[in-house]
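Participant: Predicted model and sequence follow; I will ask about them next.
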Amino acid sequence: MKKYLIQFKPFLLFIVTFFFAYIVLTLLYKLYLNSFETNDVDGVTNIVGRNVEQVIQLFNCDIRIQKNQLNPYLEVWYNEKFTVRIVEGCNAISVIILFISFVIAFSGKFKTTISYILLGSLFIYILNVIRIALLTVLLYRFPEKAHILHGVLFPLIIYGLVFILWIFWINRFSKYAK
């Protein structure tokens, strides 16, 4: 048994570190979410909504984002038509937590790790805002394609880019980079 623990130590260390970071960050995020009323939209989702509105306004498009009166989400009105809603799960925090946990599990030098986490998280956030803005316009024009756009294409893009960030991290900056 000891032989296997020694042989698989790097893998086991990765698993323990990853899950520890993931659980701690998820619990902290859950505490943050619990600080809001049941019918309230959290602060990060509100900021994402404002940023989506700003991105679409850059193209002089008619956009209005408002809090739903009865439910905890933001309504996105594009060209006077209710197009999408932005819920807490749309703010990319869960994706960022996953990204951070992975980078911590394959950490490198402290300063490099922190810098990569901050820049990578910002990149994911910006990509997510652009994703929601594009989704708004595309769902307005092609509402019948909602499943493929929201359920397949855009998750593939965001998770695919996070995967590329991980590969880049492992090969360039982690303690396992050659």
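Facilitator: Happy to help now that I have it.

Participant: going forward, measure contacts and count neighbours with C-alpha atoms only.
Facilitator: OK.

Participant: next helix or strand past the helix ranked longest in the chain?
Facilitator: Across the chain, the longest stretch assigned as helix under DSSP state H is helix 110-141. Sequence-wise, the next helix or strand downstream of helix 110-141 (DSSP states H and E) is helix 146.

Participant: between the next helix or strand after that next one and helix 110-141, how many degrees?
Facilitator: Sequence order places helix 154-172 as the next helix or strand after helix 146, per DSSP H and E. Calculated by axes from the mean of the first three to the mean of the last three C-alpha atoms, to 10 degrees, helix 154-172 forms an angle of 160 degrees with helix 110-141.

Participant: Tell me how far helix 154-172 lies from the chain's centre.
Facilitator: How far helix 154-172 lies from its chain's middle: 12 Å, per C-alpha atoms, centre = their mean, to the nearest Å.

Participant: repeat for stretch 86-96
Facilitator: Distance of stretch 86-96 from its chain centroid, counting by C-alpha atoms, centre = their mean, is 5 Å.

Participant: what sits up against it?
Facilitator: Contacts with stretch 86-96, where a contact means C-alpha atoms under 8 Å, 6 or more residues apart in numbering, come from 26, 41-42, 44-45, 48-49, 72-76, 121, 124-125, 128, 159.

Participant: Check it against this one:
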Amino acid sequence: MLKDFKPVLGILLRFIIVYLVLLFAYQLYLNSGKDSGLDPFSRIIANQVTSIQNVIGYPTQLYDDVRNEQVWFYVKERYETRMVEGCNAISVIILFVSFVFAFYKGSKTFVFVGVGLVLLYVMNLLRIVGLNIVMADYKEYGKIFHDFIFPAVIYGTVVLLWLVWIKFFALKHENS
């Protein structure tokens, strides 16, 4: 009886192990710089968002709020949004990587994860830029874009990547 569920249990166990290891590692990373404000990875993203916005005509500066572990985007001479640790999409990335490794298929797993991470990183940058533009020019739509539209974009990208992984890599037979 248990033999029938062995493949499913293996997938589930791999998912849980990878997820917990990555989550634990990320928490250690966050705890290591608790007193220095926003974590370095989130700060890199904030700086890149600022650069993109400056190039596309949305003059932007960052204001550090070390005590509250955040940075504010000063766009078009107004404080429009703030970047906190949760904006860096690491929690979404951990879910993505855990799911793909749950259906491990050798070296192509690492290649797919690498490509997926780059795509998710770019999508997250564009998501934050988009939110800052909405807040600068169409503030009345800010809540719906922050709470629904842009999360759908990043999570939709993850789901699309998962579907591609399952359909074209994980369930594809090696001899076909």
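Facilitator: In hand now; what should we look at? The model shown is predicted, which means the values in this text are computed figures rather than measured ones.

Participant: buried ones in the longest helix of the first structure?
Facilitator: 113-114, 116-117, 120-121, 123-125, 127-140 (16 or more other C-alpha atoms under 10 Å).

Participant: got it, and stretch 64-84 of the second structure?
Facilitator: For stretch 64-84 of the second structure, using 16+ other C-alpha under 10 Å, the buried residues are 64, 69-76, 79-84.

Participant: before we move on, what about stretch 11-26 of the second structure?
Facilitator: Those would be Ile11, Arg14, Phe15, Val18, Tyr19, Leu22, Leu23, for stretch 11-26 of the second structure by 16+ other C-alpha under 10 Å.

Participant: what range in the first structure does it sit on?
Facilitator: Residues 14-29 of the first structure are matched to stretch 11-26 of the second structure when aligned by TM-score structural alignment.

Participant: how big is the offset of that stretch relative to the second structure?
Facilitator: Superposed on the second structure, stretch 14-29 of the first structure shows a mean distance to its aligned partners of 0.6 Å (mean C-alpha distance after the TM-score superposition for the first structure).

Participant: Pull the distance from that stretch to the chain's centre.
Facilitator: Averaged C-alpha coordinates place stretch 14-29 of the first structure at 16 Å from its chain's average position (C-alpha atoms, centre = their mean).

Participant: For that stretch, give me every contacting residue.
Facilitator: Residues contacting stretch 14-29 of the first structure (C-alpha under 8 Å, 6+ apart): Ser94, Ile97, Leu98, Ile100, Ser101, Phe102, Ile104, Ala105, Phe106.

Participant: cutoff 7 Å now
Facilitator: By C-alpha atoms under 7 Å, 6 or more residues apart in numbering, the surrounding residues in contact with stretch 14-29 of the first structure are Ile97, Leu98, Ser101, Phe102, Ile104, Ala105, Phe106.

Participant: And for stretch 140-157 of the second structure?
Facilitator: Stretch 140-157 of the second structure is contacted by residues Met123, Asn124, Arg127, Leu131, Val134, Met135 when judged by C-alpha under 7 Å, 6+ apart.

Participant: Let me know the distance separating Val16 of the first structure from Tyr22 of the first structure.
Facilitator: Distance of Val16 of the first structure to Tyr22 of the first structure, computed by C-alpha to C-alpha, to the nearest Å: 10 Å.
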